[in-house]
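**Student:** Could you work out the structure for the sequence below:
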Amino acid sequence: MTKIKSIYDCTIIDSDNKKIPMSIFEGKVLIIVNTATLCGFAPQFIQLETLYQKYKDQGLVVLAFPSNQFNNEDPKPIKESIEEVRTKYGVTFPILNKVMVNGIDDDGDELYEYLKSAKPGKFGFKGVLWNFVKFIVSRDGRVYQRFPSEAPPLIFEPVIQALLKSN
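**Tutor:** I've put the predicted structure just below:
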């Protein structure tokens, strides 16, 4: 497996199983979040959508990656999960295919392996503990900050504003 040197070297998979190079997001500020429709943190979709609507024209992109890795909280097929989130929470930002955020050996998602390595959690923990961990990526592709599941997205709005203003 090739060692990823930049977030833009990663490839993601959309809900139609099409490969998308992360390089298409170069120059954007990203919020990358692992989600689950049945998680107690699912109402965060509303605040994520609020940020997306408010700042998308300035270069913010929210990328949601559903995962059924924690307590079977996203068990439905991907298309059903997406429809539920769009209907229940009014989400319009991209929702990608399901991922294993904490892979074993080579079954982990390359983007998440990169994110966790670039910005470990508390005490240097390189895993993801639960759903709705948010990674903030600056316009230059740097993994700028990591927020835990319980952090409501509007709490980091000032970080988003500052990153959008920077070149």
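
**Student:** CA atoms for contacts and neighbours, from now on please.
**Tutor:** Noted.

**Student:** what about the closest residue to residue 45 other than its chain neighbours, neighbour count?
**Tutor:** In space, and not counting its chain neighbours, residue 45 is closest to residue 89: 6.3 Å by Cα to Cα, 6 or more residues apart in numbering. For residue 89, the neighbour count with other Cα atoms under 10 Å is 17.

**Student:** My guess is residue 89 contacts residue 43. True?
**Tutor:** Yes - between residue 89 and residue 43 a contact is recorded at 7.5 Å, counting by Cα atoms under 8 Å.

**Student:** how much space is there between the residue nearest to residue 45 and residue 119?
**Tutor:** Distance, residue 89 to residue 119, using Cα to Cα, to the nearest Å: 29 Å.

**Student:** now residue 141
**Tutor:** Counting by Cα to Cα, the gap from residue 141 to residue 119 is 13 Å.

**Student:** please give me the structure for this one as well, since I'd like to look at both together:
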Amino acid sequence: MTTDLNGTSPLGVEIGALAGGSADLASYTGRAVLVVNVASKCGLTPQYSGLERLQERYAAQGFTVLGVPCNQFLGQEPGSAEEIAEFCSATYGVTFPMTEKVEVNGEGRHPLYERLVGFADAEGHTGDIRWNFEKFLIGRDGQVVARFSPQTEPESADVVAAVEKALG
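**Tutor:** Below you'll find the model as predicted:
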């Protein structure tokens, strides 16, 4: 299947990497990508551990987690890029790529999230991101194939099944 990265694929947008420069989302074409808006000071922050385990478990099969820091939910990601990177590495051993901090809702919503929020989760929710750690799975063809609520643990049966199917 041919993917039009400049059309509807979330991988067709420009976004910076946390460490500077481009995150080069187009380079993930042909991989399954779990995009997660993350925060360092949230009750759900321990999900970083499960996200890292998913990364380790499936990376060799063509999978990556992509963390997208966001400070829109009660200011739970207030740090600089350096502080976020240090927290993720030192506290959770995060090795998966991270983007620059962006807005996921409202007038300043990043184009990446413009392309993600129209996809419904299993309960039918579309639209605005509800909280930190909402998850979108992008298939190898560059299209969104699943959406998971913030409370859905990264290693839940539903997420693992969706990742395995996307890698299939």
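
**Student:** Tell me how they score on TM after superposing.
**Tutor:** For this chain pair, the superposition-based TM-score is 0.90 by TM-score structural alignment, normalised by the length of structure 1; 160 aligned residues with a Cα RMSD of 1.5 Å.

**Student:** residues in contact with the residue nearest to residue 45 of structure 1?
**Tutor:** 43, 45-46 (Cα atoms under 8 Å, 6 or more residues apart in numbering).

**Student:** contact partners of stretch 151-161 of structure 2?
**Tutor:** 44, 47, 50-51, 54, 133-134, 148.

**Student:** Try it again at 7 Å.
**Tutor:** For stretch 151-161 of structure 2, contacts defined as Cα atoms under 7 Å, 6 or more residues apart in numbering pick out 47, 50-51, 54.

**Student:** Got a PyMOL select line for the buried ones in the contacts of residue 89 of structure 1?
**Tutor:** Of the contacts of residue 89 of structure 1, the buried ones go into a single PyMOL selection, burial set by 16 or more other Cα atoms under 10 Å:
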select buried, resi 45+46
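
**Student:** Counting neighbours, what do you get for whatever residue of structure 1 lines up with residue 13 of structure 2?
**Tutor:** For residue 13 of structure 2, the aligned residue in structure 1 is residue 10 (criterion: TM-score structural alignment). Burial measure for residue 10 of structure 1: 18 neighbouring residues, criterion other Cα under 10 Å.

**Student:** next one: residue 94 of structure 1
**Tutor:** Neighbours of residue 94 of structure 1 (other Cα under 10 Å): 14.

**Student:** for it, what are its contacts?
**Tutor:** Contacts of residue 94 of structure 1 (Cα under 7 Å, 6+ apart): 62-64.

**Student:** Please repeat the previous calculation with a cut-off of 6 Å.
**Tutor:** When contacts are counted by Cα atoms under 6 Å, 6 or more residues apart in numbering, residue 94 of structure 1 touches residue 63.
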